[in-house]
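Participant: Give me the fold of what follows.
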Amino acid sequence: MEFIDLRSDTVTKPSALMLEAMMTAKVGDDVFNEDPTVIELENYAANLFGKEAALYCPSGTMTNQIAIKVHTQPGDEVICDVNSHIFNYEGGGISFNSGVQARLIQGNEGRISAEMIEPCINGDFDWLTKTSLVSLENTVNRAGGSFYTKEQIKPVYELCRDKNLKLHLDGARIFNALVETGDTPKEIGNYFHSISICLSKGLGAPVGSLLLGDKDFIKKARRYRKVFGGGMRQAGFLAAAGLYALKNNITRLKEDHLRAKKLEQVLRELPFVESILPVYTNILIFNLKKEIISGEAFEKKLRDNGIKISSFGKQTIRFVTHLDYTDDMLARTIQVLKYVC
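Facilitator: So this is what the prediction gives:
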């Protein structure tokens, strides 16, 4: 039985055309900055967002952690939403790698505003941690794929500028946001000192993320990539997949969102669903009625019927639509949800 996989958009596999691009890539030694395909990818992504330079890394966790390391000093503080990936899902890297602590804000569906951030900025006193960095996530994974528009980001940027703070974007799913808002990468790029973008989620590349910023920032980031163990050699074979993804797989993300919306419509009518977060992009998070079915039993029932899903808690479930999730799979999922569960 071939499984339908809704656990994450990280499960996508390279298409035939992407594989062809990988197998024909020109390569060199990236640690010596001599891999032509990596260089092309970095330049393409930097230009896309209006940045001076970029750095290709194995993962989004690494790009986020490098950015925090460059922007802060031990004993500093980074402001982020309580749902942030950098706080919840990066192995405690904020403190482990950089020696800084997180100042958490309970935002609006994962989004924090300038009005929320300003009271959390510490004054210049010896006994307080130094606030040095604000991090936004777009889209917000734990908040069901909610996103920021450029109008929501601008006041945060202006506050950080006025308070001399750095502003980082965890843009693991930034293109999912952009196909919904209609904002351009350059418009978003204007507001951030650093941006992390992931190539291996909805864009369909097998591995890799990029860190964007000015030349001095990326020079420091490149050194920390080596310190973190992230130096790669003939990485062009992988970079070619990322380049193909950026050139071909952005606009089609809208298809994932439409399928997620259809699933949302079905879930809202099912008697065992207690509540569901608004579905903005390709992520659905919903709660099950404990008197009807447990999260563990629900996950097993779907697996027994050929569907893999993720539990986000005892009664909380996450579905993520993606490049390899087809209309036929959608129909099968709906059938299982309606008639099996």
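Participant: only C-alpha atoms for contact and neighbour calcs from this point on.
Facilitator: Will do.
Participant: can you give me the helices in the stretch 201-341 of the chain?
Facilitator: 215-227, 236-248, 253-267, 295-304, 327-339 (DSSP state H, counting those that start in this stretch).
Participant: Tell me which of those helices is the most buried.
Facilitator: Mean neighbour count (mean count of other C-alpha atoms under 10 Å) peaks for helix 236-248 among these, with a mean of 23.
Participant: secondary structure element for the closest residue to Phe49 other than its chain neighbours?
Facilitator: Counting by C-alpha to C-alpha, 6 or more residues apart in numbering, Phe49 lies nearest to Lys186, which is 4.2 Å off, once chain neighbours are set aside. Using DSSP states H and E, the element containing Lys186 is helix 185-189.
Participant: Now show me the structure for the sequence below, then we'll compare the two:
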Amino acid sequence: MRTVDLRSDTVTVPTPEMREAMYQAEVGDDVYGEDPTVNRLEELAAAKLGFAAGLFVASGTMGNLVALLTHTQKGDEVLLEAESHIYYYEVGGMAALAGVQPCTIRGVRGKLTAELIKNHLRPANIHFPNPSLLCLENTHNRGGGSVTTPQEMEKIVQFARESGLHIHVDGARIFNAAVACGCDVKELVKGVDSVQFCLSKGLGAPMGSVLVGSREFIAKARKWRKMVGGGFRQIGLMAAAGIVALEKMVDRLAEDHEKAQKLAAGIAEIPYLNINAEDVETNIVVAHLKPGVMTVSEFIGRLNENGVKANGYGAERIRFVTHKDVNNDDIDYALRVMSKLAQRVMF
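Facilitator: Down below sits the predicted model:
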């Protein structure tokens, strides 16, 4: 049976060029700083985002945790959006391991503004924790892949600086944001202290993320990475795929965005689903089940029976994510499955 996997862009498999680069990679012990391929990846990543240094980490979750550990002290308050990945999907690591208190801010489709942040920033007081870090997410996963533009970022960064906050960007899909904006990725992170981005989502590498920042910040982060079990040895095999991802896979993200637009337009024609196609900015499509039709789990199950995979987003939302390993024919097939399902459930 045909399978169209729209659960996430994490299901992508490495390209033939990545596999060849992995096979040919020169390696060494990265804990000693002796893996030349890792060193090249870290330098390339830092330069692409406009920072002095980079650190290869196992995952986005590890990158975000290491950033929190590096920026904060136990008992500090971290401001972040209420449905941000760091808060929602990272197993409570910010509390359990970093020992920081989250101050959650409800954004608009996951996006924060300087005014929203200002309204949640408490004044200095002996009773209050120390607010030390602002975390932003771009694109925003649970916001449906929403993009914070360079102009919006500039206002937030200016306010955070005036307020004495460090700024970390969870940029798991920051290159999707840059492609959607038609800008250099450096414009999206100008003035922030650190960024984490994933190699293993739309860029197609088999694993890994890179955390970038100043040389001093990365030196401290490297020690925290070791503490949480992220000391790699001959990991240049995987870093080689990451280099290909950065050099060859960024521009093609526009194709994923086009496929997402096509999927959203088709979903808009299906009577038991609601969607605002204008909200689809990148490669994430979120649809709402109309009340009384079926549960999200039932819907996901029926799709799966026909070879289409998607993820539920709570009680009424379904998320579809386009990526390099689904094509336009796959999108057409998924829409046909949903249309046929409509005939069964609506009539």
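Participant: ok, back up a step: compare the helices of the stretch 201-341 of structure 1 and give me the one nearest Ile174 of structure 1.
Facilitator: Of all the helices of the stretch 201-341 of structure 1, the one in closest proximity to Ile174 of structure 1, counting by C-alpha to C-alpha, is helix 253-267 (10.9 Å).
Participant: Any chance of CSV for the helices of the stretch 201-341 of structure 1, columns distance to Gln106 of structure 1?
Facilitator: Shown next, in CSV, are the helices of the stretch 201-341 of structure 1 (distance: least, C-alpha to C-alpha, whole Å):
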stretch, distance to Gln106 of structure 1
helix 215-227, 30
helix 236-248, 33
helix 253-267, 25
helix 295-304, 25
helix 327-339, 32
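Participant: Nearest approach to Leu159 of structure 1 belongs to which of the ones you listed?
Facilitator: Nearest to Leu159 of structure 1, of all those, is helix 215-227, at 20.9 Å by C-alpha to C-alpha.
Participant: quick one: the closest one to structure 2 mean distance?
Facilitator: Mean deviation of helix 215-227 of structure 1 relative to structure 2 after superposition (mean C-alpha distance after the TM-score superposition for structure 1): 0.4 Å.
Participant: mind checking how far that helix is from the chain centre?
Facilitator: Averaging C-alpha positions (C-alpha atoms, centre = their mean, to the nearest Å) puts helix 215-227 of structure 1 21 Å from its chain's average.
Participant: what does it contact?
Facilitator: Residues external to helix 215-227 of structure 1 that are found in contact with it (C-alpha atoms under 8 Å, 6 or more residues apart in numbering): 52-55, 57, 62, 66-67, 69-70, 211-212, 231.
Participant: Give the closest residue to Gly208 of structure 1 in space, chain neighbours not counted.
Facilitator: With C-alpha to C-alpha, 6+ apart, the residue lying closest to Gly208 of structure 1 is Pro58, at 4.5 Å.
Participant: Mind telling me what that neighbour corresponds to in structure 2?
Facilitator: When structure 2 is aligned by TM-score structural alignment, Pro58 of structure 1 is paired with Ala58.
Participant: Does its match touch Gly230 like I think?
Facilitator: Yes: using C-alpha atoms under 8 Å, Ala58 of structure 2 is in contact with Gly230, at 6.8 Å.
Participant: That's all I had, so thanks and see you.
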